[in-house]
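>>> Attaching a predicted model along with its sequence, questions to come.
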Amino acid sequence: DGIEDGQLVAGTVVQVNNEYVFVDVGYKSEGRISRDEFASIPEVGEEVKVVIINKEGKGGQIVVSKKRADFKERTDELKAAAESRSPVLGKFEKVIKGGFEIDLGGEYKGFCPLSKADVVRVEEPETLIGVTDYFIIDKFHGGTKLKSVVNRREYLDQKIKENKEKFFSTVQIGDVVEGVVKSFTSFGAFIDLGGFDGLLHINDMSWGHVTRPKDFVKKGQVVQLRLINIDPETQKINLSLKHMQEDPWTTFEQKYNVGDTIKAPVTKITTFGAFIEIEPGIEGLAHISELSWTKRVNNPKEVLDVGDVVEAKVLGYDLDKKRVSLGLKQLEENPWDTIVERYPVGMTLSKPVVKITNSGAFVNLEEGIDGFLHIDDISWTKKVKNMSSFCAEGDVIDVVVIRVEPDNRRIRLGVKQLEGNPWQTLRHDYPKFSTISGVITNVTDFGVFVKVLGDIEGLISKYNLVGPDEEYTDEVLKKFNVGDPITAMVVECNPTTQKLSLSIKEMVKRSQQSEIAKYIHEDDDSDTFSLADMMRYKDEDREDN
């Protein structure tokens, strides 16, 4: 016979009906097992293990149990696993005080503390119910009562360590790896690669502009990513979603040329310009200076908003640095190209003052184009010290265009040029060594200022206030008073430097020379008449008188 009660034996399924499974265990009769004892009904010819309950049952029928066999087998498996700390399969059945009840199979139940259910803190225990995974048996009890203690966290830690070691030893930069989106940060997303994380940085999500990581991947999503950096020492892993596609810069020159016009959205605005997405992965910069020919743009936000779809011209590009220069103003006519024709030198205008500075005033000629009136171009003769004493913002003044510089985008205006230059008139009417009359306007320790024709002031230095035969003393200046009329000789008149120098000394000197010449010409018959003769003749005249 060789079969004893309580023995675990292997049998062969010989028949299956609606209620029972019949098993041949090599005894004189076949064992009959209720279908309820099977998790799945076996096929005829399949081998199953059973425990002999009674080899001589009622009517000589052998009694066997599949359920008892499963329990015995599971007992041996769990005992061996507990001794070797090998993982066993279990299922989270329900939440109980302090943790979970785990179905270990074969009627065995185990207790898993909440702290040992996962490698991370379990915030919602109910989410684990129904999960089947492996556990390490910390404490085994042979009965069916809930006394065995199991640990899933230790198994997960071991598995993560194995997965990580395998990952770092087998993968290379450029490989495609699969992971699950675990969590998000402001700078990207963490990807679970099997219990350890890799970083998908926001800059590596797309060749295009990325504002929100959640627009490209979702939590819990299974994604394939390319490995772009790995460091075994720091255990850092960098992944890329954009490198799953071709870099758009590689085909840039096939699509775009300098001078092309593109239509695209503004993605970012800075103080120095606006970034425009030509296509996903390629952004161009429209510098603040390329936004308008005429408007004074202090900040691009004054004329653009993020999301605006604009037309721009490709001004240049650098594939190595991945930069594209764009311009918006190039799609409009440059008003400075025709500025000389529209505002020729000599053109007179009546225009408003828009800004006052220490050195002059800006006068608006048309939208975006101002001319500059320098403080020195207000009067030929008067020294204007403060621009606000001549005009104020908003005043409409008469000006004349005196210089146009299209390349530098400058227009110079003048007020004094509306009239003739009195300095030129003075030099023409009163050449050097001519006498001129005026009125004393100021007496200083270095000379006398005299106002002459055209409100021009000239200076007679103190040493030129006396005749050529006289010596200057401080008493000389006391003879001159403000408001007194005076006549002197012009010795220098320079319209460029606006300098007028006068001299009484030179006037007296030349008057004397003229007198001498007069006497010389009156005595044409005397070939020996000299200066001494003339002086003696004059002395005789004085004695006679």
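Received, thanks.
>>> From now on I want contacts and neighbour counts done on CA atoms only, so please keep to that.
Noted.
>>> So which residues of the chain form helices?
66-84, 152-170, 252-255, 339-342, 422-429, 474-477, 504-522, 531-544 (DSSP state H).
>>> Let's have those in JSON lines, adding mean neighbour count and distance to Val223.
Output for the helices of the chain, formatted as JSON lines (neighbours: other Cα atoms under 10 Å; distance: least, Cα to Cα, whole Å):
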{"stretch": "helix 66-84", "mean neighbour count": "18", "distance to Val223": "36"}
{"stretch": "helix 152-170", "mean neighbour count": "16", "distance to Val223": "17"}
{"stretch": "helix 252-255", "mean neighbour count": "10", "distance to Val223": "28"}
{"stretch": "helix 339-342", "mean neighbour count": "13", "distance to Val223": "60"}
{"stretch": "helix 422-429", "mean neighbour count": "16", "distance to Val223": "86"}
{"stretch": "helix 474-477", "mean neighbour count": "12", "distance to Val223": "101"}
{"stretch": "helix 504-522", "mean neighbour count": "15", "distance to Val223": "102"}
{"stretch": "helix 531-544", "mean neighbour count": "11", "distance to Val223": "120"}
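>>> Mind putting those helices into a markdown table with distance to Asp192?
A markdown table is the format used below for those (distance: least, Cα to Cα, whole Å):
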| stretch | distance to Asp192 |
| --- | --- |
| helix 66-84 | 29 |
| helix 152-170 | 11 |
| helix 252-255 | 35 |
| helix 339-342 | 65 |
| helix 422-429 | 88 |
| helix 474-477 | 101 |
| helix 504-522 | 103 |
| helix 531-544 | 121 |
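>>> Looking at the ones you listed, which is nearest to Lys236?
Of all these, the one in closest proximity to Lys236, counting by Cα to Cα, is helix 152-170 (10.2 Å).
>>> still on that earlier bit, to Asn442, which of the helices of the chain lies closest?
Using Cα to Cα, those put helix 474-477 closest to Asn442, at 11.1 Å.
>>> can you give me the strands for the stretch 301-450 of the chain?
309-318, 323-327, 348-356, 360-366, 369-374, 396-405, 410-414, 435-444, 447-451 (DSSP state E, counting those that start in this stretch).
>>> okay, pairing it with this:
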Amino acid sequence: MNENNPIASQVEQNTNLEAQSQTVDVQASNEQQTQEQVQVTSEQTAPIEQQVSGEQQLVDEASQAVSGGSQVVSQTESAQSETVLSQPQQETALQREQRRNKRARLMQAFAEVKAAFQENKPIEVNVYARVRGGLRVFYKEAPLFLPASHFHLRHSPTDEELMEVVGKNLLVMVHEIQEYDEGSMAVIVSRKKLLEEEFWNNLKVGQIVEGKVSSVASFGVFIDIGGAEGLIHISRIAPYRIDNLKEHFKIGDTLKAVIIEVDKENKRIGLSRKELIDASTWPATEEKYGVGTKHTGIVRRIVDFGAFVELEPMVEGLLRTSEISWTKRLRRPNEVLKVGDKIEVVVTAFNAEKKTISLSMKRLQENPWPTLHEKYPLHSIYEGKVIQVVAQGCVVSISPELDGFLPRSKMKKILKGNKIPLKQGDKIKVYISEIVPEEESVILGLVEEEEENPRQENPKRQPNPKTYETKPLSSGISIMDMLSDQEKENLLKSLKK
């Protein structure tokens, strides 16, 4: 420093101060991130401007009092040095402190998350945003991820359901933690376990629930009642019999049911619809099912004497075997019907008091008996097939539409004692013996071979014409000699006969 020239000395000091200020600024910028560097650079401008102003002031003061210049320079140097050095150092320390505090809070939050995971305890998080695959949530300072598949008991919630919870707090369980070498941590949380516990704890026997049909099996119907499936067994579907569930229910149908069993350990729920259906009220009315009304029904049960036909839920009618066909002699209805068949019927009787309906199939068609003889004349011959053998005779089918009865009295020539020598499936030739429209009956006769083709006489059993020889009398005159020629011819003819 040049002591003889205060102004030059002051300029040299100012230059040194600028160098010191730049050195301090470089050190601060190396410790801070890029954003802090920009802030420090802007803050360096203020001390430099203060230095320039200070230089002008020192020049003025030096012209007034040179002797006091050194003291003024010394005071100015100290003040400027403090201004240049202390301000950046104070802001950098504050930012560092904030950064350290934020990291400390983050590490504390992750530590609490890890402890909750180890102790299997729930934590409360705030939903920050809807992101791909789920939700971004925060536990205090710690960012976490809630997958969509763990948001609800259902596997795939809708996007609307996910958006509705943004900004809200949720209770979750820590599902998985992955720690990395650099100290960072990825955490996946889930709501499933908490929702499952809440769901099963709230289920009570006797509670009425509602859900959509998720599948239909031969033994029952499964419905989704809020993330878990319950089974309505076929025996609990209704107070009436249902044989084919797929004809009554389909996937997506909404049903109400009563909880009859809760097995939390095996995650099973038993349901029933019987209790929700009033079986005491018969839905059939005479107005709807009066005599002569026609309906489409489903064969639900087959018995020896007929078939029960479902006309609507809780409404069945009886179709007796005799009411199936006008002209076929059926032993049992399963010869032409099977369970599940859809058939057209007409009501022949309705009794509201007994809750019974009688049905007929054949009466949907015109009665053919009054004119049957025109199509099947008496004594016309047919090749028939034995379809049933009974003690009184045989039932014989003579066409796809007509069966007749061949009684024992028409089989005398083939009977072997009391046994009928025919069996089911035998083919025989019969003729129409009688038609009785009042009894809806056709009586058949057995065509014997000699009746169809008159029997030819056996030549071995036919008598041969005899040749008579005349012997002469002892006198040489025979009787023939005593007859005329006409008498001889007549006698010979009588002998030949």
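Arrived safely, thanks for sending. Keep in mind it's a predicted model, so treat the numbers as computed, not measured.
>>> care to give me the TM-score?
Scored against TM-score structural alignment, normalised by the length of structure 2, the superposed chains reach a TM-score of 0.44; 330 aligned residues with a Cα RMSD of 6.5 Å.
>>> before we move on, the earlier item: to Gly11 of structure 1, which of the strands of the stretch 301-450 of structure 1 lies closest?
Per Cα to Cα, nearest to Gly11 of structure 1 of the strands of the stretch 301-450 of structure 1: strand 323-327, 77.3 Å.
>>> got the angle for that closest one vs strand 309-318?
Using axes from the mean of the first three to the mean of the last three Cα atoms, to 10 degrees, the direction of strand 323-327 of structure 1 lies 130 degrees away from that of strand 309-318.
>>> Give me the buried positions along strand 323-327 of structure 1.
Val324, Ser325, Leu326, Gly327 (16 or more other Cα atoms under 10 Å).
>>> Between those residues, which sits nearest Val50 of structure 1?
Val324 (78.3 Å).
>>> pretty sure the closest one is touching Lys313, no?
No: judged on Cα atoms under 8 Å, Val324 of structure 1 makes no contact with Lys313 at a distance of 10.3 Å.
>>> rewinding a little: closest one to Phe372 of structure 1 among the helices of structure 1?
Nearest to Phe372 of structure 1, of those and by Cα to Cα, is helix 339-342 at 14.6 Å.
>>> quick one on the thing from earlier: so which of the helices of structure 1 is nearest Arg226 of structure 1?
Comparing the helices of structure 1 under Cα to Cα, the one sitting nearest is helix 152-170, at 13.6 Å.
>>> after the strand or helix carrying Val113 of structure 2 comes which helix or strand?
According to DSSP states H and E, Val113 of structure 2 maps onto helix 69-119. As assigned by DSSP H and E, the chain's next helix or strand after helix 69-119 of structure 2 is strand 122-131.
>>> Between helix 69-119 and that next one, find me the angle.
Going by the same axes, to 10 degrees, strand 122-131 of structure 2 is angled at 110 degrees with respect to helix 69-119.
>>> Contacts for the next helix or strand after strand 122-131 of structure 2 next, please.
Past strand 122-131 of structure 2, heading to the C-terminal end, the next element that is a helix or strand (DSSP H and E) is strand 134-139. Residues outside strand 134-139 of structure 2 that contact it (Cα atoms under 8 Å, 6 or more residues apart in numbering) are 109, 113, 123-130, 143-149, 151, 162.
>>> Drop anything exposed from those residues.
Of the contacts of strand 134-139 of structure 2, these count as buried by 16+ other Cα under 10 Å: 109, 113, 123, 125-130, 143-149, 151, 162.
>>> that older thread, so which elements touch the helix holding Val113 of structure 2?
Under the contact criterion of 3 or more Cα pairs under 8 Å, 6 or more residues apart in numbering; DSSP states H and E, helix 69-119 of structure 2 touches helix 6-31, helix 34-64, strand 122-131, strand 142-147, strand 169-179.
>>> what's the first one packed up against?
Okay, so that is helix 6-31 of structure 2. By 3+ Cα pairs under 8 Å, 6+ apart, helix 6-31 of structure 2 packs against helix 34-64, helix 69-119.
>>> I'd like to check the angle between that helix and helix 34-64, please.
Going by the same axes, to 10 degrees, helix 6-31 of structure 2 makes 170 degrees with helix 34-64.
>>> Show me which residues of helix 6-31 of structure 2 are buried.
So helix 6-31 of structure 2, judged by 16+ other Cα under 10 Å, has buried residues 6-7, 9-10, 13-14, 17-18, 21-22, 24-25, 28-29.
>>> what's the answer for the last one, then?
Of the residues in strand 169-179 of structure 2, those scored as buried under the neighbour-count criterion (16+ other Cα under 10 Å) are Leu170, Val172, Met173, Val174, His175.
>>> From these, pick the one nearest Glu97 of structure 2.
Of all those, Glu97 of structure 2 sits closest to Val174, with 30.7 Å by Cα to Cα.
>>> can I assume that closest one is in contact with Val189?
Yes: between Val174 of structure 2 and Val189 there is a contact at 4.4 Å, judged by Cα under 8 Å.
>>> how close does Glu344 of structure 2 get to Val303 of structure 2?
Between Glu344 of structure 2 and Val303 of structure 2 the distance is 19 Å, computed by Cα to Cα, to the nearest Å.
>>> and these two? which has more neighbours close in?
Shown here are Glu344 of structure 2 and Val303; by other Cα atoms under 10 Å, Glu344 has more neighbours (16 against 12).
>>> Please convert the helices and strands packed on helix 6-31 of structure 2 to TSV, extending it with distance to Thr296 of structure 2.
Conversion of the helices and strands packed on helix 6-31 of structure 2 to TSV gives the following (distance: least, Cα to Cα, whole Å):
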stretch	distance to Thr296 of structure 2
helix 34-64	83
helix 69-119	63
